[in-house]
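**Q** here are the coordinates; sequence isn't available:
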């Protein structure tokens, strides 16, 4: 997580977005961040209000009044839980994706209520959550469920062994440290073998392959996790589809952290096949981390060994 101090939440007045704002407020209260509530008036809303109330000279102000009511109602719900929390409100006519992407430059998190995102729907129609997650400069929380505040359950982060794990891992470690919860670092082994390897399933020692992968994963995680010595970190490896392996470990977790890049499929052109699948199937909130810049990808974090427990799953 970064050093800036705001958590941005997109709200539309629905109970689901109010619940997401309450969850974000609980996180902001723990970290000392400002909660930034954002509501966007659509051009359709403005046109309808102007048509419905043509006799009013200030008919155009009606959508603004409704927008302020949405923000006020959400802020009141948040203040009932956290009366001392600093809250900023923004009412805008800009496209929500553009506004949230711009605000993400100075935010710690962007939070959006998200029931689910079907892969086909995201490809054909598009989704605010997918679009913002793709372009955001900070992690994006696709919030779902009924938890109004963080809980003692662990955080799960999915790591791709072929790429620098630092962006997702540092986000997950920072949140785990802030919330005082364990972190499970998960890596999925593909059941498909590389060219030249043995491909007969009965001859493949998956247990040994997972053991070797677990050792590599633990070695990669240790230097980064050493900067958060209070976090109880456990590494886990499984064989199969990456999203399915992560979901298996996410059962009982409070949220999942994943990167926004995939491997060349149509879905990954938008977000990443694993991230898109988690957005669709996960029953807990999913935090999508932005792709780091090339300079960040090359950066290697050095530190002392953390309290890391390696567990074969």
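**A** Arrived safely, thanks for sending. Since this is a predicted model, take the numbers as computed values, not measurements.
**Q** can we go C-alpha only for contacts and neighbour counts from here?
**A** Will do.
**Q** What distance do you get for residue 283 to residue 88?
**A** 29 Å (C-alpha to C-alpha, to the nearest Å).
**Q** neighbour count winner among those two?
**A** More neighbours surround residue 283 than the other of residue 283 and residue 88, with 21 against 15 (other C-alpha atoms under 10 Å).
**Q** OK, contacts around the more buried one?
**A** Residue 283 sits next to 144, 145 when contact means C-alpha atoms under 8 Å, 6 or more residues apart in numbering.
**Q** How about residue 275?
**A** 243, 258, 259, 260, 261, 262, 288 are the contacts of residue 275 under C-alpha under 8 Å, 6+ apart.
**Q** In CSV, list these along with neighbour count and secondary structure.
**A** Formatted as CSV, the contacts of residue 275 follow (neighbours: other C-alpha atoms under 10 Å; DSSP: H, G, I helix; E, B strand; the rest coil):
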residue, neighbour count, secondary structure
243, 21, helix
258, 28, strand
259, 26, strand
260, 27, coil
261, 22, coil
262, 18, coil
288, 32, strand
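**Q** of those residues, closest to residue 237?
**A** Of all these, residue 237 sits closest to residue 243, with 12.5 Å by C-alpha to C-alpha.
**Q** In this structure that closest one contacts residue 272, no?
**A** No. Here residue 243 does not reach residue 272: they are 10.7 Å apart, not a contact under C-alpha atoms under 8 Å.
**Q** can you give me the end-to-end distance of stretch 103-114?
**A** End-to-end span of stretch 103-114 (C-alpha to C-alpha): 19 Å.
**Q** how about it: buried residues?
**A** Residues 103, 104, 106, 107, 108, 109, 110, 111, 112, 113, 114 are the ones in stretch 103-114 that count as buried (16 or more other C-alpha atoms under 10 Å).
**Q** this is the other structure I want to compare:
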């Protein structure tokens, strides 16, 4: 896919980590890097220039330009061969970056911080972009293991094929192993058997070995075709009996990147993204890329 890698920056502690990751992604793709800061000037009710009561270089505009220069310098240090540009975008961060996603091949943002209204809003920007962006969205969080595998969540649905394709491409570019994880469970695994709950259907229709074999076929079929396209990628399928969210979060420890899919339909960000994708965005131990179906 053509277009730049776009990274959204602010003054949060995670912003520079996002710049590092975005610069590396641009280098892997042979793409340009575009550093963006979104700002609603009128809402601040302050002049963009320096205040007459403060130092000459103390204005809001100067502070933002300094932030962008710092981000671009950092990107060039990480990936000297990448062409890096910057811009201040008018408007709210989520809307500005969503607009950028129409021509970008990847959007990169930092993870949610740890307190205060600003941090909550920052987190919702990541969720909004993952749900509504027009390209894959990487949320940089946790402590990625540089030598670890790319981890992709496989659910067997047609909507999840885009995430699998993206994960194979990432593993190929990074020269890393790909772990394809499919978690499956029965009603009893969710604590729903016993008094007052339906009898576990698997006990009535099939034994666990048959169910496990069916889930293994689902995983194999989901990966077919992609393996032929990327023969250089070492694939390690993992079939795990357990609940999807905690299984993925645990598996992210030691990975360099996790890739998950999103439904691509719906009116609200939460419904559109899905509970599993939202959970890993907030709790994974490595960066997470969300790939919406149809991208």
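**A** Thanks, I have the structure now. This is a predicted model, so every value here is computed, not measured.
**Q** Which of the buried residues of stretch 103-114 of structure 1 fall in strands?
**A** The strands, defined by DSSP state E, take in 109, 110, 111, 112, 113 from the buried residues of stretch 103-114 of structure 1.
**Q** Now do the contacts for the aligned partner of residue 112 of structure 1 in structure 2.
**A** In structure 2, the residue matched to residue 112 of structure 1 (TM-score structural alignment) is residue 109. When contacts are counted by C-alpha under 8 Å, 6+ apart, residue 109 of structure 2 touches 7, 8, 9, 15, 18, 126, 137, 138, 139, 140.
**Q** 10 Å instead?
**A** Contacts of residue 109 of structure 2 were listed using C-alpha atoms under 10 Å, 6 or more residues apart in numbering, and they are 6-10, 14-19, 21-22, 97, 122-123, 125-126, 129, 137-141, 287.
**Q** Same check on residue 147 of structure 1?
**A** With contact taken as C-alpha under 10 Å, 6+ apart, residue 147 of structure 1 is in contact with 19, 20, 22, 23, 254, 284, 285.
**Q** how close does it sit to residue 255 of structure 1?
**A** 11 Å.
**Q** any common contacting residues for these two?
**A** 284, 285.
**Q** Now do the contacts for the aligned residue in structure 1 for residue 61 of structure 2.
**A** Residue pairing (TM-score structural alignment): residue 61 of structure 2 is matched to residue 64 of structure 1. Counting by C-alpha under 10 Å, 6+ apart, residue 64 of structure 1 makes contact with 40, 41, 45, 46, 70, 91, 92, 93.
**Q** now those in TSV, with secondary structure?
**A** Formatted as TSV, these follow (DSSP: H, G, I helix; E, B strand; the rest coil):
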residue	secondary structure
40	strand
41	coil
45	helix
46	helix
70	helix
91	strand
92	strand
93	coil
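**Q** now those: which count as buried?
**A** 40, 41, 46, 70.
**Q** Just tell me what the first one corresponds to in structure 2.
**A** In this case it means residue 40 of structure 1. Using TM-score structural alignment, residue 40 of structure 1 lines up with residue 38 in structure 2.
**Q** Pretty sure that match sits against residue 87.
**A** Yes. Residue 38 of structure 2 lies in contact with residue 87 (C-alpha atoms under 10 Å); the separation is 8.6 Å.
**Q** Can you pull the residues that touch both of these two?
**A** residue 64.
**Q** Distance of residue 204 of structure 1 relative to residue 195 of structure 1?
**A** Per C-alpha to C-alpha, residue 204 of structure 1 is found 14 Å from residue 195 of structure 1.
**Q** more crowded one of those two?
**A** residue 204 (14 against 7).
**Q** Stretch 263-275 of structure 1: end-to-end distance?
**A** For stretch 263-275 of structure 1, the separation between the terminal residues is 11 Å (C-alpha to C-alpha).
**Q** Hmm, I typed the wrong one, I wanted stretch 137-146 of structure 1.
**A** End-to-end distance (C-alpha to C-alpha), stretch 137-146 of structure 1: 27 Å.
**Q** Mind listing what's buried along that stretch?
**A** By neighbour count with 16+ other C-alpha under 10 Å, stretch 137-146 of structure 1 contains the buried residues 137, 138, 139, 140, 141, 142, 143, 144, 145.
**Q** follow-up on the earlier one: now distance to residue 239 of structure 1 too, for the buried ones among the contacts of residue 64 of structure 1, in TSV please.
**A** Below are these laid out as TSV (distance: C-alpha to C-alpha, whole Å):
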residue	distance to residue 239 of structure 1
40	43
41	46
46	52
70	46
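**Q** Widest-spaced pair of those residues?
**A** Farthest pair in these (C-alpha to C-alpha) is 46 and 70. Separation: 15.0 Å.
**Q** coming back round to it: quick one: the match of residue 40 of structure 1 and residue 65 of structure 2, what's the gap?
**A** In this view, residue 38 of structure 2 and residue 65 of structure 2 are 12 Å apart by C-alpha to C-alpha.
**Q** Residue 81 of structure 1 maps to what in structure 2?
**A** Correspondence of residue 81 of structure 1 to structure 2, assessed by TM-score structural alignment: residue 78.
**Q** Can you name the residues that contact that match?
**A** Taking C-alpha under 10 Å, 6+ apart as the definition, contacts of residue 78 of structure 2 comprise 19, 20, 21, 22, 23, 24, 27, 72.
**Q** Roughly how far does it sit from residue 16 of structure 2?
**A** Per C-alpha to C-alpha, residue 78 of structure 2 is found 11 Å from residue 16 of structure 2.
**Q** Common neighbours of these two, please.
**A** Joint contacts of residue 78 of structure 2 and residue 16 (C-alpha under 10 Å, 6+ apart) are 22, 72.
**Q** circling back: are there residues contacting both of residue 38 and residue 65 of structure 2? Which ones?
**A** Contacts common to residue 38 of structure 2 and residue 65, judged by C-alpha under 10 Å, 6+ apart, are 87, 88.
**Q** which one in structure 1 is aligned with residue 222 of structure 2?
**A** Match for residue 222 of structure 2 (TM-score structural alignment): residue 220.
**Q** nope, residue 151 of structure 2 is what I meant
**A** Residue 151 of structure 2 maps onto residue 156 in structure 1, with residues paired by TM-score structural alignment.
**Q** mind checking the SS state of that match?
**A** Under three-state DSSP, residue 156 of structure 1 falls in the strand class.
**Q** With the one 4 residues further on instead?
**A** For residue 160 of structure 1, the assignment made with three-state DSSP gives coil.
**Q** re the thing from before, from the contacts of residue 78 of structure 2, which two are the most distant?
**A** The span of the contacts of residue 78 of structure 2, defined through C-alpha to C-alpha, is set by 27 and 72 at 14.1 Å.
**Q** quick one: which of these two has more around it?
**A** A direct count of neighbours by other C-alpha under 10 Å for residue 27 of structure 2 and residue 72 places residue 72 higher, at 23 against 20.
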